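Student: predicted model and sequence follow; I will ask about them next.
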Amino acid sequence: MGRLAGKTVFITGASSGIGEASARQFADEGSNLILTARRLEKLQQLQSELTKSHPNIHVHAVQLDVRDKKQIEKVISELPENVKNVDILLNNAGMVIGTDPLVEVEEDVIDQMLATNVKGLVLLTQAIVPGMKERGVGHVINIGSVAGKQAYGGGSIYCATKFAVDAITKALAIELVETPIRVSQICPGLVNTEFSTIRFRGDKEKADSVYKGLQPLVADDIAELIVFTAGRPAHVNIADMLVFPVNQADSKTVYRRSE
C-alpha cells in the first residue's frame, strides 16, 4: 500500500484537463475522491468510470461553483461520512479568457478570472484548512502557472491572478509553518488542455496554434507531478515546482520546429 491509499482528495475543476487527470491518477493510488466542478454530468461520468475500475475507493461527485461561498459551505457540510475528512485539497479550478491588452479587457472578463482563480481558491482553502488543523494532518496543493512568475503582454489579468496564487501559497505556508500541514504550488508552462480552448472563446484551431511546432505538456504530465508531490513522506514538502515542456524556457521563449 502506498502513502496515498485511503487518503481523501478534494479536487476542484475535476470535470476535465488537469483536474480529471489528477482524479484518475489519485484513484490509481487508492485515494478516495471528492470531485467538484460546475459541469455535473461530466463529473458523474467520471465518478461512474472510476467506481467501476476502482471498487475499493469512495468517489463523491458534486456540482460546485468555487466563486459561491454559500455553495462551498453546503458542499462541505454535506460530505458523506466516508469522505468528510479531507487530507489533500487540490485547488485546480481556474480559467483565462482572451489575449486582449489591458486597456481593452472587459469588466465581466476581469471579474470572472479574479473570482475563479483567486477568490475561489481562497474560499475553498478557508473552508477546508481549519479541519486539517483540527486533525493535525493535511496538504494544500495550488495550481499556479508560469504566468504567476513572469507577466506577458495580452495576459495582464490572468497573470495578476496567478501572481496572487503564488503570494497566497507562500503566505499560507508561513501561516501554517507550526503545523503538520503542507502547502505546495505547481506551476505549468504550456499545457494543451481544454483550458486553452476556453481562452480563445471556443476557437480550437486558434488554441492549437499555440502549440504548433513543439510538443507541449498534457494534463497527465501535471497530474503525475501533483500525485508525486502529495505522495512524499509527511516531513517533506515540495513548496514550489515550475514545469515546462523541453522546448520552453520561460513564459515567451519557445523553440518551434518548422513543419
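Tutor: Happy to help now that I have it.

Student: for the rest of this, base every contact and every neighbour count on C-alpha atoms.
Tutor: Fine.

Student: can you show me the strands along the stretch 151-259 of the chain?
Tutor: 182-188, 240-243 (DSSP state E, counting those that start in this stretch).

Student: now the longest helix along the chain, how far from the centre of its chain.
Tutor: Taking DSSP state H as the criterion, the chain has its longest helix at helix 156-175. In terms of CA atoms, centre = their mean, to the nearest Å, the centre of helix 156-175 is set 13 Å apart from its chain centre.

Student: so which elements touch it?
Tutor: helix 107-114, strand 182-188 (3 or more CA pairs under 8 Å, 6 or more residues apart in numbering; DSSP states H and E).

Student: burial of residue 49, as a residue count?
Tutor: 12 (other CA atoms under 10 Å).

Student: now for the helices and strands packed on helix 156-175, which one comes closest to residue 141?
Tutor: Set against residue 141 and scored by CA to CA, these come closest in strand 182-188, at 4.7 Å.

Student: what's near enough to touch the residue nearest the centre of the chain?
Tutor: Central residue of the chain (CA atoms, centre = their mean): residue 92, 1.5 Å from the mean position. Contact analysis of residue 92 by CA atoms under 8 Å, 6 or more residues apart in numbering lists 11, 12, 13, 14, 18, 19, 142, 143.

Student: ok, the residues you listed vs residue 211, which is closest?
Tutor: Lowest distance from residue 211 to the contacts of residue 92 (CA to CA) belongs to residue 18, with 17.2 Å.

Student: try this one next to it:
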Amino acid sequence: MRRRNILITGASSGLGEEMARQFADNGHNLALTARRTERLEKLRDDLLKAYPAITVVVRTLDVNDHDQVFEVFRSLDKELDGLDRVIVNAGIGKGAPLGTGRFDANRDTLMTNLVAATAQCEAALELFRARNAGHLVVITSMSALRGMPKTITAYAASKAGIAAVAEGLRMEMIGKPIKVSAIYPGYIASEMNDRVAKAPLMTDTVTGVRSIVDAINKEKAKAYVPTWPYVPISYLMRFLPLPIVKRMI
C-alpha cells in the first residue's frame, strides 16, 4: 500500500534525518518534528530544493511534553490532509549503571524512549482509529531482545517496553486495516551512538537506514536490520545463556 504522507519524529539528525531524505527520494510528503527547529528547517529546505514536487512541513516538538505531542500530531494530520504513516523515532541514549548515582540519566531515558514514545503511539492511533487506516512504526533496538548491562540497562528496558507496546497494538489490529511495525536496528552510525563508533558490525548511516526504509515500506511486523548480520544475531541473543550474550555486546 502506498503511504503518501509520513510523520517522522526525531527527524533533525541521525536515523530520522536520513529516513526523511530516503522517503523524500521516494516521493513521499513529510511531516518532520524535533526539538532543534533550525536543523529541521535546513532539512526541509534541502529536501524541497532536491524534490520540489513533494510537501515538507516541520514542527518543533519536545516529545516529553505529552500534551504538545497530541496537538502537533493533530495539526500535522490536518495540514497534510491525513497522515498515512507515523514513525515513532525520537529517542535518547543516556544511561549509567544502576546504583551509581545517575538515576536522573536512567529516568530521562525511560521517560523519553518509553513514556513519550507511548504518547506518540496514542496520538497516532487516535488519528488512525478515526479513519480506520494507517501504519504505525516504532523504532526500537536490538538491545530490546535481552536485558543489557551497565550504561545500557535502562535504554534496553525502554526499547523492550515500547516493542511490547507495538506488539500489543499489532495483536489488537489483527484483521483490521491499521498496521503496526516494530523495527529493531543494530549498530547503525548516528549521532546517538557516536561513543560506540568503533563497535564491531557498525553499518554506515545511509546503508543502515536503507534497510530500515525497506522494512517499513514492506510493512513487516518485525524487522531486524540490517538483515545481515542482525537476523541471525537476533536468534542468538534471544536464546543463548546470559554469560555468552554478555561477551557478544
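Tutor: All right, it came through fine. Because the structure is predicted, anything quoted here is derived from the model rather than measured.

Student: tell me the most buried of the strands of the stretch 151-259 of the first structure?
Tutor: Neighbour counts (mean count of other CA atoms under 10 Å) averaged over each of those peak at strand 182-188, with a mean of 23.

Student: onto which residues of the second structure does it map?
Tutor: Matched against the second structure by TM-score structural alignment, strand 182-188 of the first structure falls on residues 179-185.

Student: centre of the chain versus that stretch, how much separation?
Tutor: Distance, centroid of stretch 179-185 of the second structure to centroid of chain: 8 Å (CA atoms, centre = their mean).

Student: contacts for that stretch next, please.
Tutor: 133-142, 144, 163, 166-167, 169-170, 173, 212, 215-216, 219-226.

Student: and the helices in the second structure?
Tutor: Using DSSP H, the helices assigned to the second structure run over residues 14-25, 37-50, 66-79, 103-110, 117-131, 153-172, 205-217, 227-239, 242-248.

Student: and the ones you listed as TSV, adding distance to residue 197 of the second structure?
Tutor: Formatted as TSV, these follow (distance: least, CA to CA, whole Å):
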stretch	distance to residue 197 of the second structure
helix 14-25	13
helix 37-50	23
helix 66-79	32
helix 103-110	20
helix 117-131	26
helix 153-172	18
helix 205-217	11
helix 227-239	17
helix 242-248	16
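
Student: mean per-residue distance, the match of strand 182-188 of the first structure versus the first structure.
Tutor: Once the two models are superposed, stretch 179-185 of the second structure sits on average 0.9 Å from its counterpart in the first structure (mean CA distance after the TM-score superposition for the first structure).

Student: got a list of what residue 124 of the second structure touches?
Tutor: Counting by CA under 8 Å, 6+ apart, residue 124 of the second structure has contacts 73, 86, 136.

Student: over to residue 115 of the second structure?
Tutor: The neighbourhood of residue 115 of the second structure, defined by CA under 8 Å, 6+ apart, consists of residue 64.

Student: please pull up the equivalent of it in the first structure.
Tutor: In the first structure, the residue matched to residue 115 of the second structure (TM-score structural alignment) is residue 119.

Student: how near is that match to residue 161 of the first structure?
Tutor: 9 Å (CA to CA, to the nearest Å).

Student: also residue 28 of the first structure?
Tutor: Applying CA to CA, the value for residue 28 of the first structure to residue 161 of the first structure is 32 Å.

Student: tell me which of these two has more neighbours.
Tutor: Regarding residue 28 of the first structure and residue 161, a neighbour count based on other CA under 10 Å identifies residue 161 as having more, with 27 against 15.

Student: what lines up with the more buried one in the second structure?
Tutor: In the second structure, the residue paired with residue 161 of the first structure is residue 158, using TM-score structural alignment.

Student: isn't that match up against residue 106?
Tutor: No: look at residue 158 of the second structure against residue 106 with CA atoms under 8 Å: they stay out of range, at 9.5 Å.

Student: out of the helices and strands packed on helix 156-175 of the first structure, flag the one nearest residue 251 of the first structure.
Tutor: Closest among these, once you apply CA to CA, is strand 182-188, at 10.0 Å.

Student: orientation of the closest one relative to helix 219-230 in degrees?
Tutor: 160 degrees (axes from the mean of the first three to the mean of the last three CA atoms, to 10 degrees).
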